[in-house]
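Trainee: Dropping a prediction and its sequence here:
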Amino acid sequence: MQTVSLHDIEAARQRIAARTAPTPMVFSSSLSERFGVPVHLKLEQRQTTGSFKLRGASNAVASLNAEDKARGVVTASTGNHGRALAHAARLEGVRAVICMSKLVPANKVEEIRRLGAEIRIVGNSQDEAQVEAERLVADEGLLMVPPFDDPAVIAGQGTLGLEIVEAVPDVATILVQLSGGGLASGVAAAVKGLKPSAKVIGISMERGAAMKASLDAGHPVQVEELPTLADSLGGGIGLDNRLTFAMCRDLLDDVVLLSEAEIAAGIVHAYEREREIVEGAGAVGIAALLAGKVEPAGPTVLILSGRNIDMGLHRSIVCGPAKRERAA
């Protein structure tokens, strides 16, 4: 079985060092007091493009040879990977085409356009956007840079795991966002390679969690993509998934799903108690703790994976019903 090793992740860190920024790890007094163990927040939403996706995209583009760079790159994205690939490609002077569904929030589409990438809006799911990306590979010779099921992308995301273990050497539990599995498998490979005793738990949403459905079925399956506050976690894992399904199956200790109200409560807590603005996917680690769906054992790290939320939506969440439901 093809996989991504700790060596691959360490090599990726060297490759992207000048293209990404190590992000802060901070201690959460509010969550630590509430749960009785040290809880730390990995502030990955402060990455240059507002999410962890820059790590994988930068490693993928930096790994290309001159001939591949001349072809240009294409991907299907729920927004954050597209933004990261657009940024990484612009730094290298490479053409980038980003295919997205109609479910991708307008603010994410506009940021990708601002970075100079070409945009294709196709269909109502990431799977439909993926079909368009594959057409561009066949018809125009562009090079596919997948959002998750790619060894260079996984290795790039895994650099976040290296930083977690270095910042919190005694970490016992890590809550990581779970969608297509690029981040979860990369972080788990890094963490298990350095500290095998640490538990890595994948967190997703109840509405359209493709990886969880696939793990339950024992093989990749297709699920309906539904609107969710955790829009970055939408999309399928690919029926021909080569890497992330097996890595998540073998490396994750558990998978937890959250309701929309629980995700909203996580956004509210991040803003009011941690003074951090995060999108729905970025708040799922906090949300899982607040909902009682994970009982942390020992030092715990939550990844705040992205901040690219529409600010009108953010205001409505922090001023709306979720405010009344949040933890005191």
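Mentor: That came in fine, so what should we check first?
Trainee: Please make it C-alpha for all contacts and neighbour counts, starting now.
Mentor: OK.
Trainee: and the lengthiest strand in the chain, how far out from the chain's middle?
Mentor: If you go by DSSP state E, the chain has its longest strand at strand 199-205. Centroid separation between strand 199-205 and its chain, computed with CA atoms, centre = their mean, to the nearest Å, is 12 Å.
Trainee: Structure two is appended below for comparative analysis:
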Amino acid sequence: MGKASDAGVNLQDIMAARRRIAPYVVRTPTVLAKGLKERVGAEVALKLDSLQHTGSFKLRGATNRMLRLSPAEREAGVVACSTGNHGRAVAEAARRLGIPAKITLSELVPENKLAGIRAHGAETIIHGRSQDEAFEEAHRLVREEGMTLIDTFDHPDVIAGQGTAGLELLEDMPDIDTLLVPLSGGGLMAGIAVAAKAANPNIRVIGISMERGPAMIESLRAGKPVQVEEQSSLADSLGGGIGLDNRWSFPLVRALGDDFILLSEDEIAAGMTHLYWHEQLVAEGASAVGIGALLSGKVKPRDGGTIATVVSGCNVDMATFTRVVAGDAY
């Protein structure tokens, strides 16, 4: 296992990010799950970043990145490519900081997430049938209009911003020995892993993704970033590639991740259903993968240990959510 500093992000970066973004983000609570201890044999803590202003953890990294732009970069504006939550975060951070913003998205993005981005004041551009094609449009805006790309996950300032959730979690629950983190492009897992391993090198950090197009896990298996076919999933926020030229999140996830788990759609649905009926939480599929991994038995607690998972967002299509928690076909 490598060191976090080898990949360019360290604990000091995350602590500086927390000071920087404090006026703009919520310090979200950590609560014990009421309905899980008996089922899984351990206390389970929930880090509720679904309570951020934009409904997901993404506001942390986007805000930290944009606060570090030069005056000239702010004037030229920013662009982001997003399946929804990152776009919403960039739009909100740009609005708060007075920076022009454009968000590129693929045709697969759910309508509720598109509307959410527009509600925060950013211009939206629909381009292509995949995240990769939407990224092409974002890069064109960088080349031709001089905008700055606010990467979804693969930038040290974004990773450091996401890692602030890990600092808060470990302050609230210092005895955690296992962390379950939703895994897509790896920004959240990388940042939290840096914070966690600095606090306690023996903490297990486990990345959880879906069986349908898990780009980071397929890249880890291949030993390098690879493309995967993007597929529809209840955990749509975990979709998309990690970028073939990934420089930051892939090395950190590879160095600091202790295990990686894939869930079926039924297992993701079980996590969403549990959070709703037993914890009174509305959570998108990506937020529920930690719970799904526990309920399925794919993650086992250590003897006497405490597990924590990040409830990373609540921006779910409510028609789909209602079908899932009612036990109907989805």
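Mentor: Thanks, I have it. No experiment lies behind these values; they were computed from the predicted model shown.
Trainee: circling back: the longest strand of the first structure - contacts with which helices or strands?
Mentor: strand 173-177, strand 254-258, helix 284-290 (3 or more CA pairs under 8 Å, 6 or more residues apart in numbering; DSSP states H and E).
Trainee: Can you add mean neighbour count and give the ones you listed back as JSON lines?
Mentor: Shown next, in JSON lines, are these (neighbours: other CA atoms under 10 Å):
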{"stretch": "strand 173-177", "mean neighbour count": "26"}
{"stretch": "strand 254-258", "mean neighbour count": "19"}
{"stretch": "helix 284-290", "mean neighbour count": "26"}
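Trainee: want to throw those into a markdown table with distance to Ser316 of the first structure?
Mentor: Formatted as a markdown table, those follow (distance: least, CA to CA, whole Å):
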| stretch | distance to Ser316 of the first structure |
| --- | --- |
| strand 173-177 | 23 |
| strand 254-258 | 20 |
| helix 284-290 | 18 |
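Trainee: Out of these, which gets nearest to Glu163 of the first structure?
Mentor: strand 173-177 (12.3 Å; CA to CA).
Trainee: So which residues make contact with that closest one?
Mentor: 183-184, 187, 198-204, 233, 281-282, 284-285, 296-303, 305 (CA atoms under 8 Å, 6 or more residues apart in numbering).
Trainee: Give me the ChimeraX select line for these, limited to the buried ones.
Mentor: Only the buried entries of the contacts of strand 173-177 of the first structure go into this ChimeraX selection, using 16 or more other CA atoms under 10 Å:
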select :183,184,187,198,199,200,201,202,203,204,233,281,282,284,285,296,298,299,300,301,302,303,305
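Trainee: OK, contacts around the counterpart of Ile201 of the first structure in the second structure?
Mentor: In the second structure, the residue paired with Ile201 of the first structure is Ile206, using TM-score structural alignment. Going by CA under 8 Å, 6+ apart, Ile206 of the second structure touches 178-181, 257-261.
Trainee: and which of these is nearest Thr320 of the second structure?
Mentor: Distance to Thr320 of the second structure across these (CA to CA) is lowest for Val181, with 23.0 Å.
Trainee: Which residue, other than its chain neighbours, is closest to the alignment partner in the first structure of the closest one?
Mentor: Under the alignment (TM-score structural alignment), Val181 of the second structure pairs with Val176 in the first structure. Excluding the flanking residues, the one nearest Val176 of the first structure by CA to CA, 6 or more residues apart in numbering is Gly202, at 5.1 Å.
Trainee: Hmm, Val256 and the one you found touching each other?
Mentor: Yes: using CA atoms under 8 Å, Gly202 of the first structure is in contact with Val256, at 6.3 Å.
Trainee: what's the matching range in the second structure for the longest helix along the first structure?
Mentor: In the first structure, taking DSSP state H as the definition, the longest helix is helix 151-167. Aligned by TM-score structural alignment, helix 151-167 of the first structure falls on residues 156-172 of the second structure.
Trainee: quick one: that stretch to the first structure mean distance?
Mentor: Compared with the first structure after the fit, stretch 156-172 of the second structure shows a mean deviation of 0.5 Å (mean CA distance after the TM-score superposition for the first structure).
Trainee: which SSE is Lys293 of the first structure in?
Mentor: Under the criterion of DSSP states H and E, Lys293 of the first structure resides outside all helices and strands.
Trainee: so what corresponds to it in the second structure?
Mentor: Match for Lys293 of the first structure (TM-score structural alignment): Lys298.
Trainee: contacting residues for the closest residue to its match other than its chain neighbours?
Mentor: In space, and not counting its chain neighbours, Lys298 of the second structure is closest to Ile261: 7.2 Å by CA to CA, 6+ apart. Taking CA under 8 Å, 6+ apart, we find Ile261 of the second structure in contact with 206-209, 293, 298.
Trainee: Recalculate using a threshold of 10 Å.
Mentor: Going by CA atoms under 10 Å, 6 or more residues apart in numbering, Ile261 of the second structure touches 180, 182-183, 206-211, 217, 289-290, 293, 298-299.
Trainee: quick one, what contacts the equivalent of Arg68 of the second structure over in the first structure?
Mentor: In the first structure, Arg68 of the second structure lines up with Ser63, judged by TM-score structural alignment. Neighbour list for Ser63 of the first structure: 12, 15-16, 57, 69, 152 [criterion: CA under 10 Å, 6+ apart].
Trainee: Out of these, who's the most crowded?
Mentor: Greatest neighbour count in the contacts of Ser63 of the first structure, by other CA atoms under 10 Å, goes to Ala57: 30 neighbours.
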